[in-house]
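Enquirer: What follows is a predicted protein model with its sequence.
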Amino acid sequence: MTSVFDEGPFEPCPSPFNMAAYVLEAGLQMPEKDALLILGAAGVERWNYAALERAVRGTATGLLSLGLVPGDRVLMRLGNTVDFPIAYLGALAAGLVPVPTSSALTEAETRTVLTTASPAAVLRDPDVACVPHDLTVDLAQLRGFRDLSPATYHMGDPERPGYIVFTSGTSGVPRAVLHAHRAIWARRMMFDGWYDLRPADRLLHAGAFNWTYTLGTGLMDPWTQGATALIPAPGTAAGQLPDLMAEHGVTLFAAAPGVYRQMLKDQRILSLPALRHGLSAGEKLAPRVAARWRAATGTEIHEAYGMSECSTFISGAPRRVVRPESLGQPQQGRRVALLDADGPVPRDTEGTIAVHRSDPGLMLGYLNAPEETAARMQGDWFLTGDQASMDEEGQITYLGRNDDMMNAGGYRVSPIEVEAALAGAPGLTAVAVTDVEVKADARVIAAFYTAPAALDEAALASYVSETLARYKQPRLYIHLPELPMGANGKILRRALRAGFEAAT
């Protein structure tokens, strides 16, 4: 039996279609219901569905009034505020193509984004770094759009471009991933296959508004069901989350594994009577963290696997029995296989996780990079680059990357990008970067370098901070007499990782 999961296709996306109209449709059956609660020390900011839709459609009107036309790209350089999802949905409502980006990007990094995406406009919070652009909409103007008359949703082919997200490439250059409007329709498979998401749910996501994990799992998905999304205000510590969850009757909680670790630091029992379960994605969840959460709350954490190119398509779920070391199973409606060079491998055999080109959540391709897009395909299968095995029940066990990509708090980071940023540091002669385990279930980015003598770590950190977002910056700088090389002269990053972890 081969490692292929295919139990039939998911129902097709309706046409004509608009992602923003679809996301807000269910909530408008209950216009006064809370769509969003922002939980802060000073109180709660509330948005009901009627107010949210007015703001979204007013924003669409404002963007179109600038002379933008459907299909134009709009770069989002906004902070961790409600402005982010309103602008995102407003652009989609107008038929524009939003390009959401992390506010952590440096000015130098935004230059690459602008060159690649060629946006017609930039929506910008003045506190968020960005190189200048001819058409920049500042935050005050953007907020003013909300009170304009509502635009008509731009309906069209669900296959047309919807939005663009950036992800680290193995070459070290961030790749622009172009998704269709129908990508949101594919997320319906998660409702039963991961969340058990219901209209009455109150889902709290621990991430920032301007993280794509939060944008999808924390906002778009609950809104699609007419549920209530809750987001902690900026500056909320992980240790404050349990009290907020109890106070506001949170039924579902989503976070990256690192947040769960921080919440469990003090070993106390967490009293969360409304909580049904937790959700985890972004990086591999350690079984011991899941076990500690179970002991502290009496609930499970259901893990999901995905990527920028196809969101999450393998997951655990409340109605499935998942082995502790397993990611879970492909969601119903997905076509997933584990491949080697000859095609699907036998069950219980290592292969590369691949998703079928027919998946409605699969990207349209890398923007302006048809050859790179084609290189990720093997016949009708998109290759993720992650290795796994599939057992007889279809459960998938993650075995790691087949390249040197790193994971930094849920973000994939190319070591080549970090090495390029460090290469010109004064006194440094060579550098190699990888992620290393510094304690149980905690990994950080480490830079191993050669130089005539050990360099000042603060100076190295300052140097790299000018060109790299914080989450891409090394946390460790390790001086070595030489870097390990293979016979072909390639740096052996895995050897660096193994040597560091063996010595600590």
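Expert: Yep, it's here.

Enquirer: Please make it C-alpha for all contacts and neighbour counts, starting now.
Expert: Will do.

Enquirer: V418: which element?
Expert: helix 415-422 (DSSP states H and E).

Enquirer: The structure to be compared is supplied as follows:
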Amino acid sequence: MPPSPLSSETPVPHGIAPAARFNLAAHCLAHAARAPGKTALILVGADGAERWTYGALDEKVRRLAAGFAGLGLEPGARILIRAGNDAGFVIAFLAAIAAGYVAQPTSSQLTLEEVRALADDSGAAAVVLGQDHLGERAGLAHLRIIDPDEMAALAAAPPLAGFAPTRADDPAYLVYTSGTTSRPKGVLHAQRAILGRRPMYADWLGLTEADVLLHAGAVNWTYTLGVGLTDPWAQGATAVLYNGPRDPAVWPRLIEAHGATIFAAVPTVFRQVLKACDIARFDLSRLRHGVAAGEALAPRLIEDWHAATGTWIYESLGMSEVSTFISCRPGAPIRPGSPGRPQRGRRVSVLPVEGGTDPLPAGETGLLAVHRSDPGLMLGYWRRPEEEEAVMRGDWFVGGDLAAFDADGWLWFHGRNDDVMNALGYRVSPLEVEKALADCPGVLEAAVAETKVRADVSVITAFVVPRPGAALIEAAVLAHCGQHLAAYKCPRRVVLVDQIERTANGKVSRKAMARRFAAAAD
């Protein structure tokens, strides 16, 4: 097939054959052999900073990996990680992969009900249960529970002499993401996934081993696990995370205190920092730039941040199935309103919505697609072959993002082709939220949609039809959702309506409801 003018002729170079020996954890900790005394991680909390050198982190991971290997789990077993925003989570993630198992990180925001559903779907064999989640022991009793005491005992084992002899295409970790169904689906990534991230080091992060990267997210989010931890370690840089009380003013303090050269966050955090404090009071002289992902970056926010700090924010666009592949490049001009261009070495195209594998020319809107040769592309959806088939077109993985390239190769995002919502950087299935709403006392029918708070900020809104005679109040509906859904999935507001908008064929029209709400608000 002739390449799109917006695609590279050459697949992403990764230097290994699929059958070659390669372990993601070993790759991330390879710097331990070259500079064991260099600081790999600074985890800042309310009581001070916890520091890990590359040498100490490598030894701890290999000790815990040896302990995991002694549990008698079957090869490829899933180890679910249910822990807080701490070093234990990070070490358990790497140790599971180092021992040849599949790490399954989960958000601490999930309810026990949601975690059980994920464990059942993945067939997890064990769960690492952090201190803050010990009260869930009974609800996860069907799994091999590894609590903090056992973690400490397992980590006392003699360290593995070497990492598990996995191949590049062997599974390494399993993350769950919301799609168009009522239940999250598992995205299975290979050991080689870390190599698929290399194009972003120059073309988005601008990351070298001399950098100190501060990430504003929690370790259980894949954005943080990747950009905040494994990417700095793969480059031999220093990662800084924070697990203290949430206060937007803490970020410039941390940039100053630890000499951060790169600050990574969602756009909302950058906005909160500018609003919460006088940023000019802090010494940000070592900060080269910020990077943003997860939600659209408003041009005005870029301008305001640059005026306040003298640095730019570089945006990116990606998918859980392949990470980021479109981005703005540090040192190069930004085109406000666009998340960037394909990273060098990527094969990215826009394909017709109605089908076909011939890339559309510049200026035409279609579905954003990534070539299957990309080493960062997932192995597949866990036990969902029908969904894998739906997203593959010949040699292209096709997501649900509508986009177009301009004549200069810049991407312009035109929303989703499906109803998947974006809540502060998290993808949320409307069906999953509607399923929880359907069980709420007094609710006859419900639908949810993204609605605009401001031009650059959207929230999840629930449109609810009350049962006859029911006296529904917004607080009760929101409280019910909070009992069954992670906080980021919960609606932020409830609108009582007489009926749910539908299309001519009877399907819920979420876009129509969002438009009606916007019109009423005006």
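Expert: Thanks, I have it. As the structure is a computational prediction, the values presented were derived from the model and not from experiment.

Enquirer: picking up where we left off before, quick one: distance of the helix holding V418 of structure 1 to the chain centre.
Expert: How far helix 415-422 of structure 1 lies from its chain's middle: 21 Å, per CA atoms, centre = their mean, to the nearest Å.

Enquirer: State the span of structure 2 onto which it is aligned.
Expert: With the alignment judged by TM-score structural alignment, the segment of structure 2 matched to helix 415-422 of structure 1 spans residues 430-437.

Enquirer: I'd like the distance between K507 of structure 2 and G355 of structure 2.
Expert: In this structure, K507 of structure 2 lies at 22 Å from G355 of structure 2, with CA to CA, to the nearest Å as the measure.

Enquirer: With E209 of structure 2 instead?
Expert: Shown here: E209 of structure 2 relative to G355 of structure 2, a distance of 43 Å by CA to CA.

Enquirer: now swap in C28 of structure 2 and tell me
Expert: When distance is defined by CA to CA, C28 of structure 2 is 39 Å away from G355 of structure 2.

Enquirer: neighbour count winner among those two?
Expert: Of the pair C28 of structure 2 and G355, C28 is the one with more neighbours under other CA atoms under 10 Å, namely 21 against 10.

Enquirer: need the contact list for the residue mapped onto G156 of structure 1 from structure 2.
Expert: Aligned by TM-score structural alignment, G156 of structure 1 pairs with T166 of structure 2. Contacts for T166 of structure 2 were tallied using CA atoms under 8 Å, 6 or more residues apart in numbering; they are 21-23, 100, 191.

Enquirer: Identify the farthest-apart pair in those.
Expert: When these are compared pair by pair using CA to CA, the farthest-apart members prove to be R21 and G100, with a separation of 11.9 Å.

Enquirer: so who does L368 of structure 2 touch?
Expert: Contacts of L368 of structure 2 were listed using CA under 8 Å, 6+ apart, and they are 348-351, 398-404.

Enquirer: and it, what pairs with it in structure 1?
Expert: Aligned against structure 1 by TM-score structural alignment, L368 of structure 2 finds its counterpart in I353.

Enquirer: Report the separation between its match and A388 of structure 1.
Expert: I353 of structure 1 sits 6 Å away from A388 of structure 1 when distances are taken as CA to CA.

Enquirer: what's the distance between the counterpart of S65 of structure 1 in structure 2 and I145 of structure 2?
Expert: Counting by TM-score structural alignment, S65 of structure 1 lines up with G70 in structure 2. Distance of G70 of structure 2 to I145 of structure 2, given as CA to CA: 14 Å.

Enquirer: Which elements pack onto the strand ranked longest in structure 2?
Expert: Counting residues, the longest strand in structure 2 under DSSP state E turns out to be strand 443-454. For strand 443-454 of structure 2, the helices and strands in contact under the criterion 3 or more CA pairs under 8 Å, 6 or more residues apart in numbering; DSSP states H and E are strand 421-423, helix 430-438, strand 457-466, helix 510-521.

Enquirer: which ones are touching the aligned residue in structure 2 for G306 of structure 1?
Expert: The alignment partner of G306 of structure 1 in structure 2, by TM-score structural alignment, is G318. Taking CA under 8 Å, 6+ apart as the definition of contact, the neighbours of G318 of structure 2 are 324-326.

Enquirer: returning to that earlier point: what count of nearby residues applies to the match of S65 of structure 1?
Expert: When neighbours are defined as other CA under 10 Å, G70 of structure 2 has 12 of them.

Enquirer: separation between it and V457 of structure 2?
Expert: Applying CA to CA, the value for G70 of structure 2 to V457 of structure 2 is 48 Å.

Enquirer: rewinding a little: among the contacts of T166 of structure 2, which ones are buried?
Expert: Buried residues within the contacts of T166 of structure 2, counting neighbours by 16 or more other CA atoms under 10 Å: 22-23, 100, 191.

Enquirer: for structure 1, which helix is longest?
Expert: If you go by DSSP state H, structure 1 has its longest helix at helix 49-65.

Enquirer: Please identify the buried residues of it?
Expert: If you call a residue buried by 16+ other CA under 10 Å, then helix 49-65 of structure 1 has these buried ones: 49-50, 52-64.

Enquirer: Report the aligned residue range of structure 2 for stretch 362-378 of structure 1.
Expert: Following TM-score structural alignment, the aligned partner range for stretch 362-378 of structure 1 in structure 2 is 377-393.
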